[in-house]
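Peer 1: Build me a model:
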Amino acid sequence: MSVLEARVRGADPSNRWCVMGHAIMYQGRLTPLDTNEDIVPGKLSGTEVEPRPMAPAGRQHRLASGSLGVVDISAATMANIGPAMSFYFGFGFLAVTAGVASPLTIVAAGIAIAFLANTLSEFSKAQPSAGGFITFVGKTFGPTSAVTTAILAGVGYIVAMASVIAVSGGFLSIILNHYLKWNVPWGILTVILTILAVILMIRGVSVSTKVAGFFFAFEITVLIIVAVVAIIQNGGHLSLTPFEPSHITNGMSGLAAGFPLAIYLFIGWENSAALAEETNNPRKNVPKAVFTSVAIMSISYIVFAYATVTGFNYNVTKLGNAAIPFITVANGTIGILAFLAYLAGMTSTLGALVAGTNSQARLIFSAGREGLLPSIIGKVHQERRTPMNAILTFIGISVLLIGGWAIAHLLGSGTMDPINFFAESSTMGTILVLIVYLLANLALPFYYKKYRPADFRVVRHGVLPILGALSIVVPLYYLAKPGQPTPYNWYPYIALAIVVLAVIYAAILSKRNPGLGDRVGSIVADE
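Peer 2: Sure, this is the predicted structure:
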């Protein structure tokens, strides 16, 4: 902070002092001042003023430290990725785009995400923070970049989470109709499930993370069993065709076109960084969770993709025409496995809703706590130490987006299909999130050169983040490429408008608040 308020309780009026930055000027002497402390009468370096513990801006709103271990945040990260949800609704589009060899696209995406994981891990080792990418970019490039990143990350994640919220009710409606022939409006189910999720998240990070972890354990177990059974059943015509580059539709251009869809399967991999403040030993455990999650998800997706392509006998046309290809494959195995696959999709959406909101709401919470966003967002529930206001804001805006999208469809095509909304909303959100990834990769070498020059390593802090940045340029290009159908052709312009407005707002806020730069990253997770 550049300015601290000091409250004098009965101080001698002859004592002349003022606060300057992080030090106190007392009768002409400059004495370091801990930013955790308030000024009260007493003793300080031989004077009559003594520091008394008090939280600076935001420190009284600390989260519940030490609540989570490495297993908790790893499970939460993979629950946020939501492999069943992401794969069910994403792989069909990927296979149609990339062809029979679409599993190779997942391999490429896994490598790209590993580059990004290196960036996040190196930042988390140096400065673990609930602000995640916002803190990392802001500490490197200054307060304007911090506010800009906070807005881009906040809007991007909220729009993407709207897709998860909508599909939670949508998928439950599909299950009820399929097995019980009940036609329950998906909107009603979405509201009920969202309210239950919010109650769970406000109750506490430990219990909500464990529930999300349980959901993930169930879905990944079911997915693996179905995939293995499907591969065994189709053992008579197994081949390595899905891993041969020659079978990618349109060669490298097909691989590149399918790459954004494959990247989307991993969105949420960064979950654990935002939980740093509530994690024991975050400098070590966050990197462990990040790489463990990326490795497990990469291998799992490759197995699921191979089982699905094999289950359709390498016929991409039939695969693309299936409503949910993996469910179709499950239906071809054993009846109980198909039912469990439906349940896995349900628990996956709920797990992603809880785990995703838990972590992503903490990003805007941290930004509010540091003054980058409205301060009311940066407050915690005083008993449970959860960012209640940020969670309510995050979910509230997401629900409003769903409502606005529904009204737009009613005025246009007539109805809104939650599955189509999932694709539309998640794509828009992903564009903004990818920009944040790009900024973080560009920031890493500058951060280490500026703050930790002795620890700078050419490969780890130079080469790998550059490769990570390049890997993000490809999906950004294809998501912004002209000629896409409506509404996807609007998204690049919407994203550009959000970036411009965010920069303008950030510049104005930084100018009005010269001390903002000192607040960015001022609360370190383990300090």
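
Peer 1: Only C-alpha atoms from now on, for both contacts and neighbour counts.
Peer 2: OK.

Peer 1: which helix of the protein spans the most residues?
Peer 2: For the chain, the helix that runs over the most residues, judged by DSSP state H, is helix 143-180.

Peer 1: Show the subsequent helix or strand relative to it.
Peer 2: As assigned by DSSP states H and E, the chain's next helix or strand after helix 143-180 is helix 186-203.

Peer 1: so that following helix versus helix 143-180, what angle?
Peer 2: Helix 186-203 runs at 130 degrees relative to helix 143-180, counting by axes from the mean of the first three to the mean of the last three C-alpha atoms, to 10 degrees.

Peer 1: isn't A262 right next to A109, touching?
Peer 2: Yes - between A262 and A109 there is a contact at 5.8 Å, judged by C-alpha atoms under 8 Å.

Peer 1: ok, these two, which is more surrounded?
Peer 2: A262 (31 against 24; other C-alpha atoms under 10 Å).

Peer 1: Give me the number of neighbouring residues for the nearest residue to M54 once chain neighbours are set aside.
Peer 2: Spatial nearest neighbour of M54, excluding adjacent residues (C-alpha to C-alpha, 6 or more residues apart in numbering): E37 at 4.6 Å. As a burial measure, E37 scores 16 neighbours (other C-alpha under 10 Å).

Peer 1: measure the spatially most central residue of the chain to V164 for me?
Peer 2: The chain has G268 as the residue nearest its centroid, 4.4 Å off, counting by C-alpha atoms, centre = their mean. G268 is 12 Å from V164, where distance means C-alpha to C-alpha, to the nearest Å.

Peer 1: right, and E37 touches V49 too?
Peer 2: No - look at E37 against V49 with C-alpha under 8 Å: they stay out of range, at 11.8 Å.

Peer 1: got the buried residues for stretch 320-336?
Peer 2: By neighbour count on 16 or more other C-alpha atoms under 10 Å, the buried set for stretch 320-336 is 320, 324-333.

Peer 1: K181: neighbour count?
Peer 2: The local packing of K181 (other C-alpha under 10 Å) involves 11 other residues.

Peer 1: Just list the residues touching it, thanks.
Peer 2: Going by C-alpha atoms under 8 Å, 6 or more residues apart in numbering, K181 touches no other residue.

Peer 1: Distance-wise, check T347 relative to I174.
Peer 2: 14 Å.

Peer 1: neighbour-wise, which of the two wins?
Peer 2: Shown here are T347 and I174; by other C-alpha under 10 Å, T347 has more neighbours (25 against 20).

Peer 1: Correct me if wrong: that one contacts A217.
Peer 2: No - in this structure, T347 is not within contact of A217 by C-alpha under 8 Å, at 9.6 Å.

Peer 1: Could you point out the helix or strand that follows the strand or helix carrying I327?
Peer 2: Using DSSP H and E, I327 sits in helix 325-331. Using DSSP H and E, the helix or strand that follows helix 325-331 towards the C-terminus is helix 335-369.

Peer 1: structure for this one too, so we can compare:
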Amino acid sequence: MTASSSPAPAPSDGKGLARGQLGLLGSTVMGLASTAPVYSLVATLGFVITAVGVQAPIAFIVAFVPMLFIAFAYRELNRAVPDCGTTFTWATKAFGPWVGWLGGWGVAVAGIIVLANLAQIAGIYFWLLIGQTELSENTVVVTITGVVFIAAMVYVSYRGLEIGERLQNVLLGIQYLALALFVVFAVGSVFAGTAPAGATPVSLDWFNPLGFGSFDGFTEAVLLALFIYWGWDTCLALNEETRDPKRIPGQAALLSILVLMFTYVAVAVAAIAYAGVDALADQDDVFLVVKDALFGPWAWLLVLAVLISAVSSTQTTVLPTARGTLSMAVYHALPARFGQVHPRFRTPGFSTLTMGIVAIAYYVGMTFVSENLLADSIYSLGLAIAFYYAVTGYACVWYFRRELFTSAYNVFYKFLFPLLGAVLLTIAFVKSAIDMFDPDYGYTVLFGVGGVFVVGVGALLLGVVLAIVWSLFPSAKPFFRGESLNAATPVLVPEDPETITRSVDGGRA
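Peer 2: Predicted structure coming up:
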């Protein structure tokens, strides 16, 4: 069929997802919720303080910089190609099908691994909230509870983005209420002179980027802090369901990162000023250390906030991964069933359910095979995140390569910032991989090296194997031959995959 008899589809044809569901506020809420700000602080702050002491606030600021640079790359690519496949779509258009497929795989791997972690945290903190400490330490009970939370959030995601947005508004509001009260109570106690003996006066030295005591401590802290910003790109994965797909998602991503940076710095300053470095160092949960003294009978609010943070992020993690696999299927990079959209709810039904099933299987399997291996897989998460964020930064530079120096705006936002962000994340990837290779890193040793390294690198290499296997199937040929998705493919694709191939073939002829 010729190009003239099968014209390129209009952008309004889309993939069948519901349109106009999110505004700027809703999109920003989704980006913030995806990062699980309360849980991110719980899991990271104590170890950042261990690495650099009172320099923790500046560590969060330094880690913010590459995230900001990559957010500019996302914004510019989204303006040109507002496709819910994000990294997969953009990397394919820039570098071809193989890099694009692996970029999409990196997003999926990160989502699956973090869902297992979030489910475990939700299971533990649910029982702590209701005072059942013994049950919170029971592996079977916690695992069953975590599975229930995953299933519930998958159901919410399956039913539609509108109900998910309403739920996230409430859940994020509770999280920020708890964090705001933490900062107010801690700072107020310091000024009132009622803080514990370890209280430390706030100093401008805490914000000195040259004040780190050692380079190793600096890199460890920044690497820890770097990845607690992860999740803001959910805004971009929901672009086709946002009211202004080319503008709002990018703005929401930048707003999310800025809010997160101020949140993390404020909480770090308040915690150190109130309790001091010695009380917080090496703590798995800094809030548990101070909650009773600081909140008194309201200490349960911090436990609730951690639970809500994990549950909230569970739902918002399902959203981008399901839409990523939807986009991959539409372009023949995955089996066609992943591209099915629910006729009533207008969500990627099959992809959403599949993501939930895979996450549950991974969580249950890893828990009962080895909880230590599950923990190491969580520690390896940073590799997948750094990989696909860096790929996106490089894709931005290459995709816009013909216009990079046509204006000062392009030099900074399409070239310099994305490139710097990608290079910094590449360095973080390499440094993390080297550290993880050490047998003493993490809880397990596999093949004589750190289990974290084996799981993290192995998960990414598994994507290479799966891509090769899928490329052998006839239905995958249009994608791997560069026919169903390339630089000339229309921005938003029609629901009929055959039309995509025909229109792109015609455009290339």
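
Peer 1: What does the TM-score come to for these two?
Peer 2: The pair, once superposed, lands on a TM-score of 0.85 when counted by TM-score structural alignment, normalised by the length of structure 2; 469 aligned residues with a C-alpha RMSD of 2.8 Å.

Peer 1: doesn't the residue nearest to the centre of structure 1 fall inside a helix?
Peer 2: No - per DSSP: H, G, I helix; E, B strand; the rest coil, G268 of structure 1 lies outside any helix segment and is coil.

Peer 1: how far away is the aligned partner of it in structure 2 from V29 of structure 2?
Peer 2: Aligned counterpart of G268 of structure 1 in structure 2: G231 (TM-score structural alignment). Between G231 of structure 2 and V29 of structure 2 the computed distance is 11 Å (C-alpha to C-alpha).

Peer 1: next one: A375 of structure 2
Peer 2: Distance, A375 of structure 2 to V29 of structure 2, using C-alpha to C-alpha: 28 Å.

Peer 1: More neighbours: which of these two?
Peer 2: Ranked by neighbour count (other C-alpha under 10 Å), A375 of structure 2 and V29 place V29 first, with 27 against 20.

Peer 1: Which residue in structure 1 aligns with that one?
Peer 2: So V29 of structure 2 corresponds to A75, using TM-score structural alignment.

Peer 1: is it true that its match touches G213?
Peer 2: Yes - judged on C-alpha under 8 Å, A75 of structure 1 makes contact with G213 at a distance of 4.9 Å.

Peer 1: show me the contacts for Y448 of structure 1.
Peer 2: Taking C-alpha under 8 Å, 6+ apart, we find Y448 of structure 1 in contact with 455-456, 461.

Peer 1: can you confirm it is in a strand?
Peer 2: No - using three-state DSSP, the assignment for Y448 of structure 1 is helix, not a strand.

Peer 1: Could you pull up the residues touching P287 of structure 1?
Peer 2: By C-alpha under 8 Å, 6+ apart, the neighbours of P287 of structure 1 are 117, 120-122, 124-125.

Peer 1: List buried residues within those residues.
Peer 2: Buried members of the contacts of P287 of structure 1, counted by 16+ other C-alpha under 10 Å: 117, 120-122, 124.

Peer 1: Secondary structure and distance to A227 of structure 1 added to these, as CSV?
Peer 2: Putting the buried ones among the contacts of P287 of structure 1 into CSV (DSSP: H, G, I helix; E, B strand; the rest coil; distance: C-alpha to C-alpha, whole Å) gives the following:
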residue, secondary structure, distance to A227 of structure 1
A117, helix, 27
L120, helix, 31
S121, helix, 31
E122, helix, 35
S124, helix, 35
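
Peer 1: Under a three-state scheme, what state does V464 of structure 2 occupy?
Peer 2: Under three-state DSSP, V464 of structure 2 falls in the helix class.

Peer 1: Just give me the neighbour total for it.
Peer 2: 17.

Peer 1: can you give me the strands in structure 1?
Peer 2: In structure 1, the strands defined using DSSP state E lie at 17-20, 23-26, 29-32, 37-41, 49-53.

Peer 1: between the fourth one and strand 49-53, how big is the angle?
Peer 2: To tie it back to what came earlier, the one meant is strand 37-41 of structure 1. Using the same axes, to 10 degrees: strand 37-41 of structure 1 against strand 49-53 is 140 degrees.

Peer 1: Counting by contacts, list what strand 37-41 of structure 1 packs against.
Peer 2: If you count contacts as 3 or more C-alpha pairs under 8 Å, 6 or more residues apart in numbering; DSSP states H and E, strand 37-41 of structure 1 packs onto strand 49-53.

Peer 1: go on, the first one?
Peer 2: Using 3+ C-alpha pairs under 8 Å, 6+ apart as the contact criterion, the elements in contact with strand 17-20 of structure 1 are strand 23-26.

Peer 1: Go ahead and name everything in contact with the strand it packs on.
Peer 2: Strand 23-26 of structure 1 is contacted by residues 15-19, 30-34 when judged by C-alpha under 8 Å, 6+ apart.

Peer 1: Quick one: residues contacting A440 of structure 1.
Peer 2: 119-120, 133, 136-137.

Peer 1: and if we set it to 6 Å?
Peer 2: V137 (C-alpha atoms under 6 Å, 6 or more residues apart in numbering).

Peer 1: Quick check: the aligned residue for it in structure 2?
Peer 2: When structure 2 is aligned by TM-score structural alignment, A440 of structure 1 is paired with T392.

Peer 1: What is the burial count for the closest residue to R323 of structure 2 other than its chain neighbours?
Peer 2: Nearest non-adjacent residue to R323 of structure 2, counting by C-alpha to C-alpha, 6+ apart: C84, 5.9 Å away. Using other C-alpha under 10 Å, C84 of structure 2 is surrounded by 30 other residues.

Peer 1: Please tell me how far C84 of structure 2 sits from A476 of structure 2.
Peer 2: 20 Å.

Peer 1: What's the local residue count around the residue nearest to K477 of structure 2 when sequence neighbours are not counted?
Peer 2: Take K477 of structure 2 and drop its neighbours on the chain: the residue closest to it by C-alpha to C-alpha, 6+ apart is S471, 6.4 Å away. Burial measure for S471 of structure 2: 20 neighbouring residues, criterion other C-alpha under 10 Å.

Peer 1: And S471 of structure 2, how close does it get to A252 of structure 2?
Peer 2: Distance from S471 of structure 2 to A252 of structure 2, by C-alpha to C-alpha: 36 Å.
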